[in-house]
Every structure is written in C-alpha cells, then in structure tokens.
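**Q** just coords:
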C-alpha cells in the first residue's frame, strides 16, 4: 500500500500525505478498516501521529471514525457521488474561466498535447488510458488557473470518488462525447475566452453527472460501469 518512509521534517504531514495518496489511488479500498497498529508499522510513525493523521483525513471526508470501532475509509453512496460531481462542476468551471484568463502559449501547448494523447487512446479503444488522460487534463486546467483553493477542494472531492473511478467512460458513445467536450474546453482556453471555458467545463461535468445518475444501478456482475471523470 505504501513505500518505506522518506525523509521529512514533519512526520505527521508525511504520514497524512502518504495515506491520503493511498486512498486516492485506490490502494486502500472504500470501507476498509484502518487499524492503528498496522499503520504504525506501515508508515513508520508513532501511534499518536497515526491518530492525528486519521483525524485529519476524517476532516477531509476521506475517513470515518466510529466510537469503539476505530476508523475506516469512507464509502460514498451513489447519490452522494452525483452531488460531488455537481459541486465539482461549479468549482472547475471557475478554474476554467481563470485558466482562460491566465494561460500562456506553453500552457495551451501542454493542454493540446494531453488532448492529442487522449485522442490516440480513444482511437485504440484504450478507454482506461483515456480516463487517465482525462484526469491529467482536468488537473492541468486547475493548475493553470492558479486557484489553490479549488485545487485543494477538488482533490478532496475526487479522492472521495474512488469507488466510482471506472464509470461513465465505458457508457457506449460516451468517449466521443467526452472528447468533443474536452476539445471545446481547450479551444476556449486557447482563445482566452473565459465565458466559453467556464460554460464548456460546466456542461462537461453536468453530462458526467447525468451519466452517473442514469447508470448508478447498472453494475453487471458487481464490477460497475466505472471510468475516471
């Protein structure tokens, strides 16, 4: 789940980042118990640091603590997943507007490079690879925006969606629709059109919300119809 401890002046911050990253990558499954003794050994820190880490993760919405039962990775319901994506649409629309206002030629080139990789993945029907590119594109837009609060909030919201990390991209026809939406977003940013960039991101994530809502009970074989959004 986690690698050996690296050097850090603050073991509490390091432990928090390592466990948070593990949850976001899906190394630790939703609903999985987080046993303090196991974390002490895995993270190489004291029990006090582990308790502080779990409390911080609970405040971030990634862990839930139960009286006399310890902590576990929080499980997000289907309905909450839809609500989280709705909130993301507002935050990332704001970031897209600011990205359009701030983007340099190098920024636009980076976005178009990611978009080109996504196009190649889609042509090869590598939908999971496409989803990885999707995630990188969203992250790059937020990075370009320079809006650190949006970056922090969206990172926490995405981490809570681990159970839904493979969903809408596998819906028939969604790949092409998604690519068209991302292309429109990138071109709006390239044109420094804040209104169009904001609208493009909002539309994209509202379409994701619609697909999440429509497919929330469609999980053949219990595997889920999941894809990074």
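**A** Looks like it came in fine. This is a predicted model, so every value here is computed, not measured.
**Q** going forward, measure contacts and count neighbours with C-alpha atoms only.
**A** Fine.
**Q** so what's residue 73 closest to, chain neighbours aside?
**A** Ranked by C-alpha to C-alpha, 6 or more residues apart in numbering and with sequence neighbours excluded, the top spatial neighbour of residue 73 is residue 63, at 4.5 Å.
**Q** tell me the SS of the closest residue to residue 163 other than its chain neighbours?
**A** The shortest distance from residue 163 to any residue other than its chain neighbours is 6.6 Å, reached at residue 30 (C-alpha to C-alpha, 6+ apart). Here residue 30 is recorded as coil under DSSP: H, G, I helix; E, B strand; the rest coil.
**Q** Now the most centrally placed residue in the chain. Nearest residue, chain neighbours left out?
**A** The residue lying closest to the centre of the chain (C-alpha atoms, centre = their mean) is residue 158, at 3.0 Å. Sequence neighbours aside, residue 24 is the residue nearest to residue 158 in space, at 7.6 Å (criterion: C-alpha to C-alpha, 6+ apart).
**Q** what ranges do the strands span in this protein?
**A** For the chain, strands defined by DSSP state E occupy the ranges 33-34, 63-66, 70-73.
**Q** Let me have those in CSV, extended by distance to residue 94 and mean neighbour count.
**A** Putting the strands of the chain into CSV (distance: least, C-alpha to C-alpha, whole Å; neighbours: other C-alpha atoms under 10 Å) gives the following:
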stretch, distance to residue 94, mean neighbour count
strand 33-34, 35, 18
strand 63-66, 28, 18
strand 70-73, 29, 20
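**Q** In addition, the following structure is provided for comparison:
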C-alpha cells in the first residue's frame, strides 16, 4: 500500500483507522470549540475525506465520536451537523456528573490503600498550590480531572463506564469551565478540594463525596451562567480549546 492509498484508508502507513478517526475528530472538535464551525453547520463526509485524506469509513467514525461527545447531531440520510447545546442540557449533564463523581470519591475513600491516599493528597496539594500561584485554568482542570480519574479507578466497572460516558459528553464544556475558574481566581471550588483532602486520611467517605459533588455543583452553576450570558451576546464568544480526553 502506498502513502496515498494509506491516507484514503485511514492515515499514513502504521496508523490504525481508530487513531485516524480520533485525529479527524480532534481537529473538528477544536474548530467547533473555537466557533470556526458554528451550530447548525453541516459536516459532509465527502468534504472531510478530501480535506483530511481519509476514506468514508474513517470520516463516519470521526463523526460518530463527535456525536457521542454531543458535539454533532447525526441525521439519517442527511449527515451530521454541529449541535446547538443549551444551558439546560449542560445543567442536567453536570447534575449527573456531580452524582457520579461523588460516588467515585466515596468509593475511593473506602477502598484506596494508605499509599494511594497519600499520593492523592499530594496531587490535591499540587492542584491547590498551582491555583494559588495563578496557574492557567486549563492546567487546573487537567489536574482535577486526573484526580477524579484516579478516584474513578476504584469504582465498579459499570460506574467507570458511566463516568467515562458523562466525561465525554461534557468535554465540549471544558472551555466554559476554564472561563469560570479564571474569573474566580483563588476562590471557586478550592474549599471543596480542601474538604476532600481533609476527608481522605480520615476515610470519611460522606465528607469526600460531599466535597466532590460540590465541586461539580459549583462548575454547573458557573458554566450555565456563562452559557446564558453567551446566549444574550450579539456576537459569539470565542471558546478556548478544551483539553484533549
């Protein structure tokens, strides 16, 4: 297979179709988040194939990935178009996410080894230090998601699948979360992180779960508020690129 054929089938030689689809999806995701692709814009398979040098199966897979993330709506016999996410949908997603993250924190508190708890406390300390030093909001979000990811690793397989699904669906809104954190500086959700930090060595599952839920409730309110303000603006607000997941 030559290079041209490899591109049509899913990327350069040695690159699998799944990785090629992920790459196309990531490129489109960044454009959607930057408002280069506005809500309602159609994403045609033929155009994606020509632009990215991939086959139709790769283009379809990339669009399915974006559909699972809630970034596009796929209509039978018509194609895919960029979704117009509402503040109400975001509010509901964060409500579910708060419940699942609270569950993850509870199980982590009960099931982690003493060594793992010590490592997580160190990670939280680094997050709090970074916030106090004025680190970029995107860095704080990356650190917090890594901690919650470690917590989720102690939940059941079913709970882990649900957490992974809701994280995919809210990935689009990380740019709004970054704006919320940047606006609050040293305030925001950090008292809730301190609550989790204090609960871990005591293995106080109820307090750890409450802290995790309250972090998400804070983000829920702030993201919804920013989206509502965006809706009232005459010009679209530029979104910053979200962390890749």
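**A** Everything's here; your move. For clarity, every value in this text was computed on a predicted model and none was experimentally measured.
**Q** could I get the strands of structure 1 as JSON lines with distance to residue 141 of structure 1?
**A** Output for these, formatted as JSON lines (distance: least, C-alpha to C-alpha, whole Å):
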{"stretch": "strand 33-34", "distance to residue 141 of structure 1": "34"}
{"stretch": "strand 63-66", "distance to residue 141 of structure 1": "28"}
{"stretch": "strand 70-73", "distance to residue 141 of structure 1": "28"}
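**Q** For structure 2, just list every one of the helices.
**A** In structure 2, the helices defined using DSSP state H lie at 3-9, 17-33, 45-52, 56-68, 87-111, 114-132, 137-152, 157-170, 174-184, 190-202, 205-232.
**Q** Those: which one's closest to residue 242 of structure 2?
**A** helix 174-184 (5.2 Å; C-alpha to C-alpha).
**Q** Next, the angle from the closest one to helix 157-170.
**A** Interaxial angle, helix 174-184 of structure 2 versus helix 157-170 (axes from the mean of the first three to the mean of the last three C-alpha atoms, to 10 degrees): 80 degrees.
**Q** outside of helix 174-184 of structure 2, which residues touch it?
**A** Contacts to helix 174-184 of structure 2, defined as C-alpha atoms under 8 Å, 6 or more residues apart in numbering, come from residues 33, 136-138, 141, 188, 219, 222-223, 226-227, 239-243.
**Q** If we use 7 Å, what do you get?
**A** Contacts with helix 174-184 of structure 2, where a contact means C-alpha atoms under 7 Å, 6 or more residues apart in numbering, come from 137-138, 188, 219, 222-223, 226, 239-242.
**Q** go on, stretch 189-206 of structure 2?
**A** So stretch 189-206 of structure 2 is contacted by 106, 109-110, 117, 121, 124, 128, 207-208, 211-212, 214-215, 218 (C-alpha under 7 Å, 6+ apart).
**Q** ChimeraX command to pick out the buried ones of those residues?
**A** Under the burial definition 16 or more other C-alpha atoms under 10 Å, those of the contacts of stretch 189-206 of structure 2 that qualify are selected in ChimeraX by:
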select :106,109,117,121,124,128,207,208,211,212,214,215,218
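**Q** quick revisit: how about the contacts made by the residue nearest to residue 73 of structure 1?
**A** 54, 57, 71-74.
**Q** ok, the residues you listed in structure 2, which still hold?
**A** Compared against structure 2 with both residues aligned by TM-score structural alignment, their matches' C-alpha atoms under 7 Å, the contacts of residue 63 of structure 1 retain 57, 71-74.
**Q** Same list, these, but as TSV with distance to residue 162 of structure 1 please.
**A** Formatted as TSV, those follow (distance: C-alpha to C-alpha, whole Å):
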residue	distance to residue 162 of structure 1
57	15
71	17
72	14
73	10
74	10
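**Q** Specify which member of these is nearest to residue 149 of structure 1.
**A** residue 57 (17.3 Å).
**Q** where's the residue lying closest to that closest one once chain neighbours are set aside relative to residue 135 of structure 1, distance?
**A** Spatial nearest neighbour of residue 57 of structure 1, excluding adjacent residues (C-alpha to C-alpha, 6+ apart): residue 63 at 5.4 Å. Between residue 63 of structure 1 and residue 135 of structure 1 the computed distance is 23 Å (C-alpha to C-alpha, to the nearest Å).
**Q** now swap in residue 17 of structure 1 and tell me
**A** Taking C-alpha to C-alpha, one finds residue 17 of structure 1 at 19 Å from residue 135 of structure 1.
**Q** Buried residues in stretch 160-178 of structure 2, which are they?
**A** Here stretch 160-178 of structure 2 shows 160, 163, 166-178 as buried, counting by 16+ other C-alpha under 10 Å.
**Q** could the contacts of stretch 189-206 of structure 2 be laid out in TSV, adding distance to residue 47 of structure 2?
**A** Formatted as TSV, those follow (distance: C-alpha to C-alpha, whole Å):
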residue	distance to residue 47 of structure 2
106	47
109	49
110	51
117	50
121	48
124	45
128	45
207	51
208	48
211	46
212	43
214	44
215	41
218	40
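**Q** Relative to residue 89 of structure 2, which of the contacts of stretch 189-206 of structure 2 is nearest.
**A** Taking C-alpha to C-alpha as the measure, residue 89 of structure 2 lies nearest residue 218 of those, at 16.1 Å.
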